[in-house]
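# sequence-free structure coming up:
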């Protein structure tokens, strides 16, 4: 180890993923951290005891001890109270995140990791942690110094009511020793008027109990300057133990207070918006709950998430994103200042805590003393109006929305963790409704979240436990009826949840990133099965696979396809990838490059559900496509609607002009089949021929169908 390394902040990384350790060492080492790697929670705890790292990153899913248990154990160590701990997870599940904070996590980060942003956050947390540590050390040293240093002293004798000041006190107050005679009345005049009751209360307690005390308060000097002082006051007793007066030492601590305020601001306020942060808000929420419980009052929490912020941040950069956050925070604070429903709690520096930034594009608002829950809805509507107004940033005009979840104390929870978790959950459901909605929490949301979390737990093991299945739906030639291909469709045979069709789990897999594993498994399984069919001479057909945009946009997607084809030694021409119109149009230039790479491999490309997505048809001629799949919604209406028939004929004419083959999906009736057979449609897929079936039934259908055609 180089000597300079000893001065680097230590980052302890606990994760059972060896590959991720390589990435952490690469990025964090280059960013000025000394990285220590551990591969399970127990090892991490022992290293923590020995090394006392500056910051800890823990994966939630680990053997032996999971991330939650490891975090809780670290917080119980003598040197683990204030060390920043970041939990790493593959999903932004509200309940999992709430559990992480309950176990003592400082923050969380979602995999795959944005290393640039994470490194900034790590440096910020380490800096704040070091500053708080220095603050605690300074306070300890000052406490010792106050007992030793005679900075300014005074003495008051009760019997003759005489008060003596040392020269330092005259200098502190800006007074001339020859022109001013101190007494208890004029000394009181120098105390800040707001602090007089506080000081007098302490003096009475010292006189009554005959015990020393330390008092901090503000004074106003003769030049009208406000200063902070601390006094160590002790009672004077005679030989009988009777009270005869007071003696005190006074020290000007204004500079120390200013530094403490700066450090406290760094620790408790968001550095972009200058709003209270999550830590500060949770402290005040706890106090609010105590007051509401004592006074039997209600209040509401509004959990805000900005709609469209990520797109602006990714497109224009973090500087523009930060400016947008500042503008939103200004609109919220200005609006709430005029609202009679916002809370009126104050921190040590007279800042209101009615709005806070939790992180990212999430804000939280506290509405105090609600007369009725509808008041929260009124404020939510106001917030929508404030935020949805156009935002001018330089020469750009931005538009942004907001989704909100609302909880009401005590109906939706009687502690800070539950209220915040339920508000987050309600916000998630509001987002599901589309942009610009708000939702009050109800218990049904919690039940759905539990089921969702349960499914996600099992989902993480589905590939490893070989629970995924493929069903194949035949595609037949429109004229001959001969089977020419199939669409591979994913199913999940979960021992705990039963047999699940894709509609029950694909959306969750896309949200938590598991769709990448599932998609890779589907492609490997299709190639493996086709290699078996090649050996059995069942190889005169094409198999189509649906692609997720998340999977398709992975940098490793093309290399994964190449290695899979090479592993199973199959002809790429058998494989067709189905993409939606919205996927193709998301980033046309990058999409064109990737589609051409797939075409070079020999893979065919199809547009799925054609006619239901992006309205422009210019990409059909630009992109290297092979098939158009006519959406089932048009096929379903063929026998009932002339408009549907006209749309299908138009799609067929367009495809023919562009030399693209066509497949009609969702064919269920003989009328639909006959209509399509009398057009230029090339192939048919649907329940009229077969539902999606397991591989054994598919092979049987294949054999019978093609044998019957040969016989005729």
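Looks like it arrived, so ask away. Just so it is clear, the structure is predicted and the values come from calculations on it, not from any experiment. Numbering: from 1, shown residues only.
# please make it C-alpha for all contacts and neighbour counts, starting now.
Noted.
# so which bits of stretch 252-266 are buried?
Judged by neighbour count using 16 or more other CA atoms under 10 Å, the buried positions of stretch 252-266 are 252, 253, 260, 263, 264, 265, 266.
# OK, contacts around the fifth one?
If I follow you right, that is residue 264. residue 132 (CA atoms under 8 Å, 6 or more residues apart in numbering).
# what helix or strand is it located in?
In the assignment (DSSP states H and E), residue 264 maps to helix 254-268.
# against which helices or strands is the helix or strand just after that helix packed?
Reading on from helix 254-268 to the C-terminus, the next helix or strand found by DSSP H and E is helix 278-295. Applying 3 or more CA pairs under 8 Å, 6 or more residues apart in numbering; DSSP states H and E, we find helix 278-295 packed against helix 254-268, strand 355-359, helix 416-432.
# same thing but 10 Å
helix 254-268, strand 299-307, strand 355-359, strand 362-368, strand 401-409, helix 416-432 (3 or more CA pairs under 10 Å, 6 or more residues apart in numbering; DSSP states H and E).
# could I get the buried residue list for the second one?
Within strand 299-307, the residues that qualify as buried are 299, 300, 301, 302, 303, 304, 305, 306, 307, counting by 16+ other CA under 10 Å.
# structure B:
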């Protein structure tokens, strides 16, 4: 578009430009320029700098204020030959400056060059805008619709459901089971590859009209409409579980995962928005991970109340750790042959100000799932070391005291140093602190486990494997770990001596312990017949209700420390 008060010059320029195939609009009245520009939408605007009605700079500044026109290049055309004024015009509103008089053919050349450049810039801008619009609506890793788009699609589905209900509409939230463990062991690159593979599997298993979204992390959402019955929804969920359970192969590794699914049926009920339904599905997902891992659970109203109760309990537990509501109990351990106390295990209890004494089975799993287990475990470790120091100084206690360590706590980078600080501050003698870890810790990251256990052993810490026989450790590799004790899980003790399977497993573990040079301890011994069988099999120690239940520390100290310890006796 050419704007100049010299109409003869405009006609000359227009003739040359149109001969080159350029569509041209000319205008001698700059006050009408905006209206023409809005209709014509030129790729380039050429403005005379000095015009009677208004200057080219003034018109250029007006054009620049309209966001839909602001990207159109503006070239000033004038007899002005002062470089400073030309530069000032460009800074105020323009992109380039041409000086009159200029031959029509040279003006045509200059405009063609600038139009080509403008088209390249516009193509780049359009591609960039398209890319940004895509990224704003899609997950960067999987290419699936993101949370924002999913909620928009869910809202539209609810509106349709309210207007005309056709079939069953189901919302599903899905979470990859044990993904965090895989991510920790194999690294984030493998984790990303698994998420991408899972997304592709799910995409291939859902109808074309369904909406599959990645919500973030290892969580997906799925909206399926037009299903013919509740039973169809169940079969569909079961199919997704089967697809997700097939082995994954990433960087030469075979990895097995699963998918937990929370399901809510969308009824189109008034007052229920997308966020409300997603919250219900999330509640159902939580229950699926708790009671049906690798399966699916449909939302029920009672779940919401249970979840509110859990959230309140987590809040109370966090406060309990900080305010002294937690207490330690101790359960003595006995030598199977001499029947004397040979150690103790520290167990945490929660003295809730309103609910009374809460057993560990009610809050330890909750602490694990909420991440509070690290803070809780640190408290138990500090208190246990303080107690051991007191018994050592006061009564000459010289037997190991065991403290359970959760897998999540053990995997913390600062864990070994935390233990070292506690031992140094209490000036504990070697062998008084025993840490119980599960087989799962060894299986998660064998290299890290060996390094951490060796560092702990150099500090004088004893190492026990808790619940031995229930995990997935490589028995052939067990000898590489610097262990002191194998604790036979109570599930293999319950059926003794009558149950042949329990007897075979327990005797194998005891025999293996002897050959590897480890002491053995049986958990959950409740009958004399069990103890007699364990003695015959050469088990070193036992722990269970047959001899003593867990008890408050003052009772334990009175009953088993102050009266039964021979001060200064050897081990």
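Looks like it arrived, so ask away. Computed from a predicted model, the values in this text were never measured in an experiment.
# one step back: so for residue 206 of structure 1, which of the helices and strands packed on helix 278-295 of structure 1 sits nearest?
Ranking these by proximity to residue 206 of structure 1 (CA to CA) places helix 254-268 first, at 24.6 Å.
# now the closest one: how far from the chain's centre is it?
Counting by CA atoms, centre = their mean, to the nearest Å, helix 254-268 of structure 1 is centred 29 Å from the centre of its parent chain.
# and if you look at stretch 150-170 of structure 1?
Put simply, stretch 150-170 of structure 1 sits 58 Å off its chain's centre (CA atoms, centre = their mean).
# do the same with stretch 312-325 of structure 2
Stretch 312-325 of structure 2 sits 24 Å away from the centroid of its parent chain (CA atoms, centre = their mean).
# now swap in stretch 550-570 of structure 1 and tell me
That offset, for stretch 550-570 of structure 1, works out to 30 Å (CA atoms, centre = their mean).
# before we move on, what about stretch 448-455 of structure 1?
Remark: stretch 448-455 of structure 1 is offset 18 Å from the chain centroid, using CA atoms, centre = their mean.
# same check on stretch 22-42 of structure 1?
Centroid separation for stretch 22-42 of structure 1 versus its chain: 22 Å, with CA atoms, centre = their mean.
# matching residues in structure 1 for the top strand by length along structure 2?
Secondary structure of structure 2 per DSSP state E: the longest strand is strand 341-352. With TM-score structural alignment applied, strand 341-352 of structure 2 matches the range 483-494 in structure 1.
# show me what counts as buried in the matching stretch.
483, 484, 485, 486, 487, 488, 489, 490, 491, 492, 494.
# contacting residues around the residue nearest in space to the middle of structure 2?
With distances taken as CA atoms, centre = their mean, the residue of structure 2 nearest its centroid is residue 217 (4.9 Å). For residue 217 of structure 2, the contact set (CA atoms under 10 Å, 6 or more residues apart in numbering) comprises 175, 176, 179, 180, 191, 192, 195.
# mind putting the residues you listed in CSV, secondary structure and distance to residue 142 of structure 2 included?
Shown next, in CSV, are the contacts of residue 217 of structure 2 (DSSP: H, G, I helix; E, B strand; the rest coil; distance: CA to CA, whole Å):
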residue, secondary structure, distance to residue 142 of structure 2
175, strand, 15
176, strand, 15
179, helix, 16
180, helix, 18
191, helix, 13
192, helix, 9
195, helix, 8
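# so which of those residues is the most crowded?
Counting neighbours by other CA atoms under 10 Å, residue 175 leads the contacts of residue 217 of structure 2 with 25 neighbours.
# map the residue nearest to the centre of structure 2 onto structure 1.
Aligned partner of residue 217 of structure 2 by TM-score structural alignment: residue 360.
# any figure for the gap between its match and residue 433 of structure 1?
Distance of residue 360 of structure 1 to residue 433 of structure 1, given as CA to CA, to the nearest Å: 21 Å.
# what segments of the stretch 1-150 of structure 1 are helices?
18-30, 41-51, 67-75, 94-102, 115-148 (DSSP state H, counting those that start in this stretch).
# can you give the distance of the longest one from its chain's centre?
Between the centre of helix 115-148 of structure 1 and the centre of its chain there are 26 Å (CA atoms, centre = their mean).
# next SSE after it?
Going down the chain from helix 115-148 of structure 1, the next helix or strand is strand 153-157, by DSSP H and E.
# in that following strand, what's buried?
Buried residues in strand 153-157 of structure 1, defined by neighbour count with 16+ other CA under 10 Å: 153, 154, 155, 156.
# aligned partner of residue 446 of structure 2 in structure 1?
Counting by TM-score structural alignment, residue 446 of structure 2 corresponds to residue 588 in structure 1.
# quick revisit: can I get the contacts of residue 217 of structure 2 in JSON lines with distance to residue 260 of structure 2?
Shown next, in JSON lines, are those (distance: CA to CA, whole Å):
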{"residue": "175", "distance to residue 260 of structure 2": "5"}
{"residue": "176", "distance to residue 260 of structure 2": "6"}
{"residue": "179", "distance to residue 260 of structure 2": "11"}
{"residue": "180", "distance to residue 260 of structure 2": "14"}
{"residue": "191", "distance to residue 260 of structure 2": "17"}
{"residue": "192", "distance to residue 260 of structure 2": "19"}
{"residue": "195", "distance to residue 260 of structure 2": "14"}
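# which of the residues you listed sits closest to residue 229 of structure 2?
When the contacts of residue 217 of structure 2 are ranked by distance to residue 229 of structure 2 (CA to CA), residue 175 comes first, at 24.2 Å.
# tell me the contacts of the closest one?
Residue 175 of structure 2 is in contact with 215, 217-221, 258-262, 282, 285-286, 288-289, 293-294, counting by CA under 10 Å, 6+ apart.
# where does stretch 310-318 of structure 2 end up in structure 1?
Going by TM-score structural alignment: stretch 310-318 of structure 2 matches residues 452-460.
# contact partners of that stretch?
Stretch 452-460 of structure 1 is contacted by residues 61, 90-91, 93-96, 446-451, 462, 465, 467-468, 492, 494-497, 504-505, 508-509, 512, 514, 517-518 when judged by CA under 10 Å, 6+ apart.
# same question, stretch 554-566 of structure 1
Contacting residues not belonging to stretch 554-566 of structure 1 are listed as 516, 519-520, 523-525, 527-528, 531, 551-552, 567, 569-572, 575, 594-595, 597-598, 601, 603 [CA under 10 Å, 6+ apart].
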